[in-house]
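In: here's a sequence, model it:
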Amino acid sequence: MATATQPVGSAGAAGGTAPGDVPGTHLTGRLGVFSLIFIVVAAAAPLTVIGGNVALTVASGNGVGAPTGFLIIAIVLFLFSVGYVTMTPHVKEPGAYYAYIRQAFGQHAGTSAAFLAFVTYTALGIGIYGFFGGSTAAFVESFGGPALPWWLYAVIAWIVVTVLGCFSIDFSSKLLGVLMLFEIGIVLVLDAAVLFKGGAEGITFSTFAPEHVFQPTIGVAILFALTGCIGFEATAVFRDEAKNPDRTIPRATYGAVLLIGIYYAVSSWLLVLAWGPSRAVEEATNNSGGFMLDAMQMYAGTTMRHIMDVFLVTSLFACVLSLHNIATRYQFTLASEKYLPAIFTRVHPRFGSPWTSSLGQSAIALVGIIVFAFLDVDPLVNIFGAMAGVATTGFLILLITTSLSAWWFFRGNPGLEKNVWKSRILPLVAALLLLACLAIAYANFGLITAAPAAVSLVLALVPLATVVFGFWFSSRAQKGLR
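Out: Model (predicted):
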């Protein structure tokens, strides 16, 4: 087990060379708290979650008690963040999951986590390309435009993301900040309209009553709430590009959890009230696609509905750009540790971006788009569902292992943090709660993927197979250096 005085990138890594040891392979930047929050919250696609996940939860989960799923997940992720943030000053390398897990459990475990994170965010990015293409095609057709294939819009988004990925992360963070403010702002307009007009049946807190919350299907609510939070922890991925990371990363992590949790819980509650507790489940079941949009039209008018339509598309674009940036940096980390070709460690001399890793990530995404286009499957149900299944389980495995890393690290270095709650108790509690969430995810895996049982089984095994591969590959690479 590594100690606090042992550099994270020291001998024991494949090659034993930290990224910064080679000129032109070290990332730099000036990302502040809000810039980091913009990046990670954009990855959660908050407008899309309110428009999609909430309707599905109301229809298939615990009905009008759906907002509690977001509150539960916000609490769990906050508990996770305590150990994560407490350990941050002792992890001096970017890579988030990779760096934290390696610091506690060694090189092979860290490498395994890096590969799993890379697969998780890459898979979800491909899924969002499908979601974006399908949603944009439907949006254009709804305004009388031509019926074009989803993959055409996906490729257009891919071109823009590929170009932006080569520029400074500061530029992307500003763009994501603008898009995020638009998508959050439009939902706040709906929230305010529902509050002002009193909802369909009055402003009531009955949706939080135990009989609505604690139903057999509450696991579905927790699952869909969880899928809306993927990426919140990625603040640490940008450690080298943040100013004063020991303060910026903790603040951004807590800020992202609080923003996502409060925003999701309040907005989903008000969306239920927009239809009324007695009608919401029926409406979500029969009109899941229009659950939010029709509510906007009822309470704020047709123009605001059209604006929300536009922001749904930009929300998905912001999401795929953010996921691209996160996956790119995991690829950069793996290449820096010599588990991927060295060409992916190059940093742009002008923009300071990991541009070759960005292009590599774009190449993978393009292959995914082409494969799914040839398979001629539904971009929303089949592409996004399949990739979201892989990403959700991969995300949970990483969170569990990272929580255990914080607990194990401080167990072996008790003098580094005197607060036992922050260093030992809460990380272990978070790991147990997240393990329960993983069990829920696997129990409802077919609900996420919307795929046949055989296909769902294969997809469910992808994260586990990646973990095994990471251990094997790291061990093999280390033996090759002896």
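In: can we go C-alpha only for contacts and neighbour counts from here?
Out: OK.
In: at which residues are the helices of the stretch 1-150 of the chain located?
Out: 33-44, 46-48, 54-60, 67-87, 97-105, 107-142, 150-165 (DSSP state H, counting those that start in this stretch).
In: can I get these in CSV with mean neighbour count and distance to residue 295?
Out: Shown next, in CSV, are the helices of the stretch 1-150 of the chain (neighbours: other C-alpha atoms under 10 Å; distance: least, C-alpha to C-alpha, whole Å):
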stretch, mean neighbour count, distance to residue 295
helix 33-44, 27, 22
helix 46-48, 24, 14
helix 54-60, 26, 12
helix 67-87, 23, 17
helix 97-105, 27, 39
helix 107-142, 25, 17
helix 150-165, 19, 26
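In: for comparison, sequence B:
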Amino acid sequence: MAIDDPIRTDGIADGGAPAAPKKSLRGNLGVASIVFMVVAAASPLGVIGGPVPLGIAIGNGSGFPATFIVATVVLLLFAIGFTTMTPFVPSAGAFYSYVHKGLGRSAGLGTGFAALLSYLTLEAAVYGLLGPGVNALLGSYGVPSVPWWIYAAVAFVVVLFLGYRNIELSGRVLGVLLIAEVAIVVVLDAVIVFSGGGPEGLSTGIVTPSAILSGAPGLGILFAILSFIGFEATAVFRDEARDPDRTIPRATYLSLVLIGVFYAVSSWALISAVGDSTVVKTATDHGGTLLADVTQRYLGTVGEHIIQVLFVTSLFACILSFHNIVSRYLFTLSGKNVLPERLSIPHPRFGSPHRASVATGAVVAVLLIVAAITGLDPINQFYTWLAGFSSVGVVLLLVVTSVSVLVFFARRRQPASRWKTIVAPVLGLAGLLFFLVLILLNLPTLVGGSLPLAIGIVALLLIAFGLGPVVARTRKKIDLD
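Out: The predicted structure is shown next:
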């Protein structure tokens, strides 16, 4: 359906019979638009200013950039099988559609519920960074400090408005914000590199085995994987893609390569600006201001202010991207009779999942209200706990999807490249299982040292997966095809 195709709103088909509600979204997204959406979800500037200093401080120090290279290779191996299976998965449900095709309806439903929880928690979590970020930005201009949730509420309203409208409006907004935040970091990287680095020159940690394996490389991998969350959501936009069988694979590969290269180079440049021997202490003592401090040194006060503004817009872009992803999960699951069917009716004018968008916003609003009422620290508690939940959930989803890809092609026995259907997926699965073990071992650290909270996160995800068989048995009209 073209983007300007009319949708009848009188409920009457041309022949006079009641027309069924349209259940497909409309759009004309190309590779670039989907890449903008996915890379914006990864929040490039937000990662350089947040997880990167953490990965340096409590991970593997000057060797941390190498973890992005490792993560990129493993995720590219996963993507080979994932995209090879794309032509056989006509639904826009991403993870759960792929798992349904390979492992059956019960596993597919469980995956869908786990994906909803993982993305919802991450969308809400980033508000915990955005609120304080806006406070700090405006505070630098003399604006009095206010509770963080006030700025989060303002951003929430804007996200809900954009999510209600056509996806291409969100795509244009994200495109502008993404270009701006990437551009300023690329300029900073170039100035650092062409000036020869900081007091110790350019960092060699990225290619030094002893540096890569120093400290806690497991935690380094954990923060690297957390920085990639959202890349797999290219398949969520299938119904709105111009040519999904070609657009989705290209967008997936391009997103992964761009994200991986950007993170590896930018984190290496940041370390170079500080120095290999002092970067761990600097990131530990001044992690929250590390990016701003380096920017001020190399780009001056104007550059520092630009970075502060774009850091906030980067977090906003991340929230908007995940809001769009979750809304489409809800929309598609509702159209399959898994959730209330009324959520699967697109807007008659915008062709957007407006009802699913509002429902997504309602859940996020509840989480924000609870955080505000209970007085949770927006970063150390609200963000950290929810991001920890999301990181475990997404890696679990990647593992299950990898298994599904292998099972699907094993059953089809059709002529196909063994590299794409067996070798690459197996290697990717092995890497993902390794990452999962590292994340589970370090999960208590990620959620503030609370073992009960870490256990609760895993238990809640297992319950979500377990709902799949229950719902599959109780709702017989479900059709995930």
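In: need the TM-score from the superposition.
Out: The TM-score (TM-score structural alignment, normalised by the length of the second structure) is 0.93; 460 aligned residues with a C-alpha RMSD of 1.5 Å.
In: of the helices of the stretch 1-150 of the first structure, which is nearest residue 302 of the first structure?
Out: helix 107-142 (13.4 Å; C-alpha to C-alpha).
In: so where is the closest one in the second structure?
Out: When the second structure is aligned by TM-score structural alignment, the counterpart of helix 107-142 of the first structure is residues 105-140.
In: ok, and the closest non-adjacent residue to residue 32 of the second structure?
Out: residue 251 (7.3 Å; C-alpha to C-alpha, 6 or more residues apart in numbering).
In: average offset between whichever strand or helix holds residue 252 of the first structure and the second structure?
Out: For residue 252 of the first structure, the element it lies in under DSSP states H and E is helix 245-275. Mean deviation of helix 245-275 of the first structure relative to the second structure after superposition (mean C-alpha distance after the TM-score superposition for the first structure): 0.4 Å.
In: for that helix, packing partners?
Out: helix 33-44, helix 67-87, helix 169-197, helix 280-286, helix 291-300 (3 or more C-alpha pairs under 8 Å, 6 or more residues apart in numbering; DSSP states H and E).
In: ok, average deviation of the following helix or strand past the last one from the second structure?
Out: Sequence-wise, the next helix or strand beyond helix 291-300 of the first structure is helix 302-336, with elements assigned using DSSP H and E. Taken against the second structure, helix 302-336 of the first structure registers an average deviation of 0.5 Å after superposition, with mean C-alpha distance after the TM-score superposition for the first structure.
In: contacting residues for residue 78 of the second structure?
Out: 398, 402, 424, 425, 427, 428, 429 (C-alpha atoms under 8 Å, 6 or more residues apart in numbering).
In: aligned to it, what sits in the first structure?
Out: Aligned partner of residue 78 of the second structure by TM-score structural alignment: residue 80.
In: residue 87 of the first structure versus its match, what's the distance?
Out: 11 Å (C-alpha to C-alpha, to the nearest Å).
In: before we move on, what about residue 373 of the first structure?
Out: 43 Å.
In: still on that earlier bit, so which of the contacts of residue 78 of the second structure belong to helices?
Out: 398, 402, 424, 425, 427, 428, 429 (DSSP state H).
In: what sits closest to the first one if chain neighbours are left out?
Out: If the residues on either side of it in the chain are set aside, residue 398 of the second structure comes closest to residue 432, at 7.3 Å by C-alpha to C-alpha, 6+ apart.
In: surely the one you found is within a helix?
Out: Yes - counting by DSSP: H, G, I helix; E, B strand; the rest coil, one finds residue 432 of the second structure located in a helix.
In: what residue of the first structure takes the place of it?
Out: That one, residue 432 of the second structure, aligns with residue 434 by TM-score structural alignment.
In: its match contacts residue 398, correct?
Out: No - assessed by C-alpha atoms under 8 Å, residue 434 of the first structure is found out of contact with residue 398, at 9.9 Å.
In: so what does residue 214 of the second structure match up with in the first structure?
Out: Using TM-score structural alignment, residue 214 of the second structure pairs with residue 215 in the first structure.
In: circling back: okay, the helices of the stretch 1-150 of the first structure in TSV with distance to residue 359 of the first structure next?
Out: Formatted as TSV, those follow (distance: least, C-alpha to C-alpha, whole Å):
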stretch	distance to residue 359 of the first structure
helix 33-44	19
helix 46-48	27
helix 54-60	34
helix 67-87	30
helix 97-105	22
helix 107-142	13
helix 150-165	7
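In: quick one, which of the ones you listed gets closest to residue 456 of the first structure.
Out: Of the helices of the stretch 1-150 of the first structure, nearest to residue 456 of the first structure by C-alpha to C-alpha is helix 107-142, at 14.6 Å.
In: tell me how far that closest one lies from the chain's centre.
Out: Centroid separation for helix 107-142 of the first structure versus its chain: 9 Å, with C-alpha atoms, centre = their mean, to the nearest Å.
In: tell me, how many residues neighbour the match of residue 432 of the second structure?
Out: Residues within reach of residue 434 of the first structure, counting by other C-alpha atoms under 10 Å, total 23.
In: any idea how far it lies from residue 29 of the first structure?
Out: 33 Å.
In: tell me which element residue 389 of the second structure falls in.
Out: helix 384-412.
In: can you name every helix or strand that that helix contacts?
Out: Using 3+ C-alpha pairs under 8 Å, 6+ apart: helix 384-412 of the second structure touches helix 64-84, helix 95-103, helix 105-139, helix 424-446, helix 451-474.
In: how big's the offset between the third one and the first structure?
Out: Spelled out, that is helix 105-139 of the second structure. Helix 105-139 of the second structure sits 1.1 Å off on average (mean C-alpha distance after the TM-score superposition for the first structure).
In: elements contacting that helix?
Out: Helix 105-139 of the second structure packs on helix 95-103, helix 148-164, helix 290-335, helix 354-374, helix 384-412, helix 451-474, going by 3+ C-alpha pairs under 8 Å, 6+ apart.
In: so of the ones you listed, which one's packed in deepest?
Out: When these are scored by mean count of other C-alpha atoms under 10 Å, the highest mean neighbour count falls to helix 95-103 (a mean of 26).
In: now do it: which elements does it pack against?
Out: helix 105-139, helix 384-412.
In: nearest spatial neighbour of the aligned partner of residue 166 of the first structure in the second structure, skipping sequence neighbours?
Out: Under the alignment defined by TM-score structural alignment, residue 166 of the first structure is paired with residue 164 of the second structure. Counting by C-alpha to C-alpha, 6+ apart, residue 354 is the residue found nearest to residue 164 of the second structure once chain neighbours are left out, at 4.5 Å.
In: then residue 116 of the first structure?
Out: residue 466 (5.7 Å).
In: to which residue of the second structure is that neighbour aligned?
Out: By TM-score structural alignment, residue 466 of the first structure lines up with residue 464.
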